[in-house]
Each structure stands twice: as structure tokens, then as C-alpha cells.
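Visitor: Fold the stuff below for me.
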Amino acid sequence: MIDDGRQSERDAIMRAAYRLIGHNASTTTSIENILKAARVNRRTFYRHFASKDDLIIAMQAWSGELVLERLHDAINAAESPAAAVAAWIDQYLSIGWDEAQFRDALAFLSADVASTPGIAAALEATYARHREPLAEALAAGLADGTLPNARPELDAFTIHAVAVRHLETRIRGRLDSDFTEVRDAVVGLVLTGLAAPAYYLKSEPPSTFRSAPVV
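Guide: Prediction:
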């Protein structure tokens, strides 16, 4: 258990690193600059982190937990499985349009983070945790019949991949669309597929579109 004083030091260091790394995404940020921004000395830094790489892994875990808390809150407030799926999509996509979350997300596309050993595995572990409440909502919809086409684990992975792709495009400055427009498009696409009559989802095309037999 970290006492309040040490926790404040740790948080100050991580917040300073977020600001600097996010604002200098194309270059590396030195520990010295992080120390100055956090107003702590090197001894204090090493009391909490073994290295800059350790700091970045901790930042990723911290950020991931904050996102997970918001996802759980959004899903718990939903009145149905379909509403829970929509709430998950809404909350996840909002990272790209909410100013504070956007600034944090910038850091994770930086040269500093990309070159950190172990960051890919740490990020995937966080992503897996983010998908869990979505998979649970999908399973609930499958169980009560409101989302009859749901395949909870696979669909959660697919929906998450779509959301992440939108976020990356947005954060890189290549998606200027209004949040509501993007959210409604993704929610509409997802829920239509999950609740559509089964015959729309068969892998074999309707007979009227089959190729003529070769003779």
C-alpha cells in the first residue's frame, strides 16, 4: 500500500510524463525533463520507477484502468444488453473526441512509447480487459434473445478493433467527422448485425446471385 505522499509523487511523475511525451510525440523525452516538469529529484523518481521504460509501462496500466472504470460505469448504467453495447462503443470512441483523454492518447502514439520494451504485450493485456465488459453485455443479449447473432468473444474483439482503428485515425489527425456521426454509424452497424434475422448472415449467397454451373 502506497501512502498518500508517495502516491502523489508517483501521480505527479506520470502526469508530467503524459504531458511531455504527448506534446513531443515525434521525439524522445528525457528523464531530466520529466523530473523538472514533475518538480521532483532523481532519487524520488527511482523510488517509484526502475527506469523510464518502467514509467511508461506504469503509465499505460494507469491509463488503461481509468478507461476500464469508465467502461464499467457506462455499461452498468445501461438498461438492456443492446444499450450496454452502445454505451461501451460511445465511451470508447469518446477517447478521441474528449480533450483530456485525447491528450493522454497522444502519448501512446509517440516514439517514446513505441520503442518501450514490453509495451505491445502490456497494451494487449489492457485491451483484453477492456473487451471483457463488452463480451459480457453481448453474452447477456445472446442469453435473453435480444442479440441473437452475438458471438460474445469474437464480436467483442471485432467491435474493439473497429473502435481502436477509429481512435488511431482520429488521433493522427485523419478523421475530422463529428463524434455523434461516428458513434451513431458504428453503433448502427454493430447492432444491426447482432439483431438481424439469421438469413441475412449466412455465408452462402442467395440462390438468385449464384453463378451458373459450368458445363
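
Visitor: From here on, just use CA atoms for contacts and neighbour counts.
Guide: Noted.

Visitor: Residue 79: what secondary structure?
Guide: In three-state terms, and counting by DSSP: H, G, I helix; E, B strand; the rest coil, residue 79 is coil.

Visitor: Okay, it and residue 195: tell me how far apart.
Guide: 17 Å (C-alpha to C-alpha, to the nearest Å).

Visitor: quick one, which of the two is more surrounded?
Guide: Legend: neighbour count by other C-alpha atoms under 10 Å for residue 79 and residue 195, higher for residue 195 (17 against 9).

Visitor: The more buried one and residue 163, how far apart?
Guide: The separation that residue 195 has from residue 163, given C-alpha to C-alpha, amounts to 20 Å.

Visitor: Ok, residue 106 next?
Guide: Here the criterion is C-alpha to C-alpha. By it, residue 106 lies 16 Å from residue 163.

Visitor: Please apply the same query to residue 171.
Guide: Using C-alpha to C-alpha, one obtains 12 Å as the distance from residue 171 to residue 163.

Visitor: do the same with residue 131
Guide: According to C-alpha to C-alpha, residue 131 and residue 163 sit 11 Å apart.

Visitor: next one: residue 116
Guide: Separation of residue 116 from residue 163 (C-alpha to C-alpha): 24 Å.

Visitor: Who has more neighbours out of those two?
Guide: A count of neighbours by other C-alpha under 10 Å puts residue 163 above the other of residue 116 and residue 163, at 21 against 15.

Visitor: What is the one helix or strand the more buried one maps to packed up against?
Guide: Element membership of residue 163, judged by DSSP states H and E, is helix 152-171. The helices and strands touching helix 152-171, judged by 3 or more C-alpha pairs under 8 Å, 6 or more residues apart in numbering; DSSP states H and E, are helix 81-93, helix 99-107, helix 119-144.

Visitor: one more to line up against the first:
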Amino acid sequence: MTIAHKAAEIFVADGDTSATVERIAEAAGIATRTFYRHFPVKEDVVRPLFRHSSQLVIKALRDAPADGDLVEVLVVAWMSALEEQVVGPSERRFMAVVAASPQYRLRWMEVDDELSEAVAQFLAQRIGWSERPLERSLPAYLVVQATRHVFMQWITSETGQDIADLLREAFHMVLDGVRAPSG
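Guide: Sure thing, here's the model as predicted:
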């Protein structure tokens, strides 16, 4: 995480992801070889940051009350991750820099794919879906993709719209179209 945080600081300061591995390693106080032991390619340096956020969301979903409104539980889960990490202007700039780079955005998407399985388990328990792969995975995938889309709008928008409201709107759009399978 130390290496990932140093890379994020450099990316924000530079306004792009062009910093060299050598520069990131020096800022983290490690050798370049050590960097490559942790991250096979430079772009992987952002994964720990996104994985940490995912773990916070998963924990919030696991700790959620069983009788709470599904959309509100999802909103609270993602908001708790944002609040614990104290997402301010610098973190928003980091997310914008990552989103602007296809190689780094791909790492964000890969971690989101991992998160989709945990969301699928949560939704299956809450809604009672069968184990049919499409019924189980598609709603979770849509929830996670909607979340990323909301974050993309939030980090690039100057309107200052509340992210919880954006998440709520997106989750309603996705889940209002999902029904428990019949028979």
C-alpha cells in the first residue's frame, strides 16, 4: 500500500500516469527490483488501492442489516468505503487521472470484476436467486458497473452533485429492472 500511495501522490502531482517505476520506487524508499517483486508491470501499482476500497464495500455488505432497503444498503456500503478513505479533492484527481489512462482504467475494471462475485453473493442472499449463472452474476455485474459509471461522472463533473444521490439513482435503475426468477 505504501508503494501504491506514493504512486498515487506522484500521479496527482503530475496530472498523469507517466511517472517512471524508478521515480515511484525512489519516492517509496525501495529499489526498482523490489517494486517489480510486488508489481509485474507499473500499471498494477493502483490495484491495492482499488482492492482496499472493494474490501471495505464487501465488509459493509456483510455487516448490513438483513431487513434494510436493498438500494440503501448498497449506497451505504459504497459510501462507507469513501468515508473511511476520506475521498477529498486529491483522491478525486487520482481517480480522474487513472480513468483517463486505458491501462490504469483496466486495473480498476479488473478489481471491479473481482468485487462482482461478492456483490452476487450478497444479492443472492437478499433476493433469493437461484444458482443459475446468469441470474446470479448479471445483476451484480450491473450494480458494480453502475457504481464505476457513477464514480466516472462524479470525478469529471463540476456540478457537485452528491455521490450518494447518484449511487441511489443508478442502483434504482439497475435493480428496478431485476426481478427474482419465477418458478
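
Visitor: Tell me which residues touch the residue lying closest to residue 128 of the second structure once chain neighbours are set aside, please.
Guide: What sits nearest to residue 128 of the second structure in space, not counting adjacent residues and going by C-alpha to C-alpha, 6 or more residues apart in numbering, is residue 180, at 7.1 Å. By C-alpha atoms under 8 Å, 6 or more residues apart in numbering, the contact list for residue 180 of the second structure reads 127, 128, 129.

Visitor: Dump those residues to CSV, plus distance to residue 1 of the second structure and neighbour count.
Guide: Formatted as CSV, the contacts of residue 180 of the second structure follow (distance: C-alpha to C-alpha, whole Å; neighbours: other C-alpha atoms under 10 Å):
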residue, distance to residue 1 of the second structure, neighbour count
127, 35, 13
128, 37, 13
129, 36, 18
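
Visitor: Pick out whichever of the residues you listed sits closest to residue 135 of the second structure.
Guide: Each of the contacts of residue 180 of the second structure was scored against residue 135 of the second structure by C-alpha to C-alpha, and residue 129 proved nearest at 6.8 Å.

Visitor: Leaving out chain neighbours, which residue sits closest to the closest one?
Guide: residue 180 (6.0 Å).

Visitor: And for residue 74 of the first structure, the neighbour number?
Guide: 20.

Visitor: If you count neighbours, what's buried in the host helix or strand of it?
Guide: Residue 74 of the first structure is part of helix 52-76, with elements assigned from DSSP H and E. The neighbour-count check on helix 52-76 of the first structure (16 or more other C-alpha atoms under 10 Å) flags 52-61, 63-64, 67-68, 71-72, 74-75 as buried.

Visitor: and if you look at stretch 104-120 of the second structure?
Guide: Of all the residues in stretch 104-120 of the second structure, those buried under the rule 16+ other C-alpha under 10 Å are 104-109, 111-112, 115-120.

Visitor: For these, could you give me TSV that also reports distance to residue 11 of the second structure?
Guide: As requested, these are exported to TSV (distance: C-alpha to C-alpha, whole Å):
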residue	distance to residue 11 of the second structure
104	11
105	14
106	16
107	15
108	15
109	19
111	19
112	21
115	25
116	27
117	30
118	30
119	30
120	33
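
Visitor: ok, so of those residues, who is nearest residue 72 of the second structure?
Guide: In terms of C-alpha to C-alpha, no member of these lies closer to residue 72 of the second structure than residue 119, at 14.2 Å.

Visitor: Show me what that closest one aligns to in the first structure.
Guide: By TM-score structural alignment, residue 119 of the second structure lines up with residue 134 in the first structure.

Visitor: what's near enough to touch its match?
Guide: Residue 134 of the first structure makes contacts with 84, 85, 88, 152, 156, as judged by C-alpha under 8 Å, 6+ apart.

Visitor: Tell me which residue of the second structure matches up with the fourth one.
Guide: Looking back up the chat, that one is residue 152 of the first structure. Residue 152 of the first structure maps onto residue 136 in the second structure, by TM-score structural alignment.

Visitor: check contacts around its match.
Guide: By C-alpha under 8 Å, 6+ apart, the neighbours of residue 136 of the second structure are 120, 121, 123, 124, 129, 130.
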